[in-house]
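1. what's the 3D shape of this:
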Amino acid sequence: MESHYVLSLLLRQARREDVPAIVALLADDHLGATREGDPGDERYLAAFDRIDANPYDELIVAERDGKVVGTMQLTYLAGLSRLGAERCQVEAVRVAASTRGQGLGRKMILWAIDRARARGCAMVQLTSDKSRTDAHRFYDNLGFTASHVGYKLAL
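-> This next block holds a predicted model:
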């Protein structure tokens, strides 16, 4: 995968050494603080290795001035519906607290949409926790539609 600069923001595939910074971003909000652990935990590295080895997964980081300031995971899902169309699932979108409100998240999502379109995906989909009302406004403003009800079962 090529790296791309988007208005002083480098979007690139994550590397193993980015894992602690990514985990820190995941933990840096009211929900993540309760579910993330020590960034050095080997389970994070094992998960990274699995994601990195899968051609249908992309763990992306946004870097500014050599520092990871955002992350997201893109997963390409095959399906029979829509004439066998592929979908891009966007997960774990995070922007560093110190850079929020600067349009970085918007640039990241628009980049992900362009990437999915170039790959031939029929749609981009994502879920957002019900408590993230600011995120809902953000996705609405980008043209996403809250068209489905999602369910999860913790195991």
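
2. contacts, neighbours, all on C-alpha from now
-> Will do.

3. now do the SS call for the residue nearest in space to the middle of the chain.
-> Nearest to the centroid of the C-alpha atoms of the chain, with distances taken as C-alpha atoms, centre = their mean, sits residue 72, at 1.8 Å. With DSSP: H, G, I helix; E, B strand; the rest coil as the basis, residue 72 sits in strand.

4. show me the contacts for it.
-> Shown in contact with residue 72 (C-alpha atoms under 8 Å, 6 or more residues apart in numbering): 59, 60, 61, 90, 91, 92, 93, 94.

5. what about it, distance to residue 82?
-> Using C-alpha to C-alpha, to the nearest Å, we find residue 72 at a distance of 25 Å from residue 82.

6. end to end, how far does stretch 80-99 reach?
-> Using C-alpha to C-alpha, the end-to-end distance of stretch 80-99 comes out at 40 Å.

7. how about it: buried residues?
-> Buried residues in stretch 80-99, counted by 16 or more other C-alpha atoms under 10 Å: 86, 87, 88, 89, 90, 91, 92, 93, 94, 95, 96.

8. next, the structure of the following sequence, for comparison with the previous one:
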Amino acid sequence: MQITYRLATESDLIEIIQMLSDDQLGAEREKFERPLPDSYTRAFASISADPHQELTVAVLNTEIVATFQLSFIQYLTYQGGIRAQIEAVRVKAEYRGKGIGKAVFQYAIERARSKKAHVLQLTTDKKRPDALRFYESLGFIDSHAGMKLYLK
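-> Okay, the predicted model is just below:
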């Protein structure tokens, strides 16, 4: 299985949003319709213009089978270190359980290393216990308590 990775283009948005909305939590958050709401196009433009953001798609043959976003955060601690944050990781439903998620994370880990990040972090919803077990199997550890304040 030869997966290739590339930065997403605007023409990939429909497939990306479809993947993001293809589970119980995503269906509650996303608005997958054709045409897509303009908010997705605006967000894509902002992400694409930011050199510290990488919205990536994984391609098998010619089909997009997964997506994720890496953010590279420069900060002062760790002697001016870089923290990589991975978000919005999704594998198309028909490709789940086939090793694509693991391959995506291996690629993302190497990408973070290549940008000199000293840590790759993620958050996962507590309503996704299978995802938590998957991340732990990749070597991620539950090291911090995360908190959110929703600004609606």
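
9. on that earlier part again, aligned to the residue nearest to the centre of the first structure, what sits in the second structure?
-> Across the two structures, residue 72 of the first structure finds its equivalent in residue 68 of the second structure, going by TM-score structural alignment.

10. correct me if wrong: residue 54 of the second structure contacts residue 70.
-> Yes: look at residue 54 of the second structure against residue 70 with C-alpha atoms under 8 Å: they come within range, at 5.1 Å.

11. shared neighbours of the two, anything?
-> Contact criterion C-alpha under 8 Å, 6+ apart; residues shared by residue 54 of the second structure and residue 70: none found.

12. which one's more surrounded, the two?
-> For residue 54 of the second structure versus residue 70, neighbours defined as other C-alpha atoms under 10 Å are more numerous around residue 70 (23 against 19).

13. wait, that one sits on residue 55?
-> Yes: under the criterion of C-alpha under 8 Å, residue 70 of the second structure is in contact with residue 55, at a separation of 6.5 Å.

14. how about the secondary structure of the most far-flung residue of the first structure relative to its centre?
-> No residue in the first structure has its C-alpha farther from the mean C-alpha position than residue 83, which lies at 26.1 Å (C-alpha atoms, centre = their mean). Following three-state DSSP, the label given to residue 83 of the first structure is helix.

15. what does it align to in the second structure?
-> Per TM-score structural alignment, residue 83 of the first structure is aligned with residue 79.

16. average offset between the helix or strand that contains residue 71 of the second structure and the first structure?
-> Counting by DSSP states H and E, the element that carries residue 71 of the second structure is strand 63-74. After superposition onto the first structure, strand 63-74 of the second structure lies on average 0.6 Å away from the residues it aligns with, using mean C-alpha distance after the TM-score superposition for the first structure.

17. quick one: the strands in the first structure?
-> 4-6, 9-13, 57-64, 67-77, 87-95, 123-126 (DSSP state E).

18. what residues are up against the equivalent of residue 143 of the second structure over in the first structure?
-> Alignment of residue 143 of the second structure against the first structure is given by TM-score structural alignment, with residue 147 as its counterpart. By C-alpha under 8 Å, 6+ apart, the contact set of residue 147 of the first structure is empty.

19. how close does residue 147 of the first structure get to residue 55 of the first structure?
-> Distance, residue 147 of the first structure to residue 55 of the first structure, using C-alpha to C-alpha: 28 Å.

20. which residue numbers in the first structure go with the longest helix along the second structure?
-> For the second structure, the helix that runs over the most residues, judged by DSSP state H, is helix 100-114. Here helix 100-114 of the second structure aligns to the first structure at residues 104-118, judged by TM-score structural alignment.
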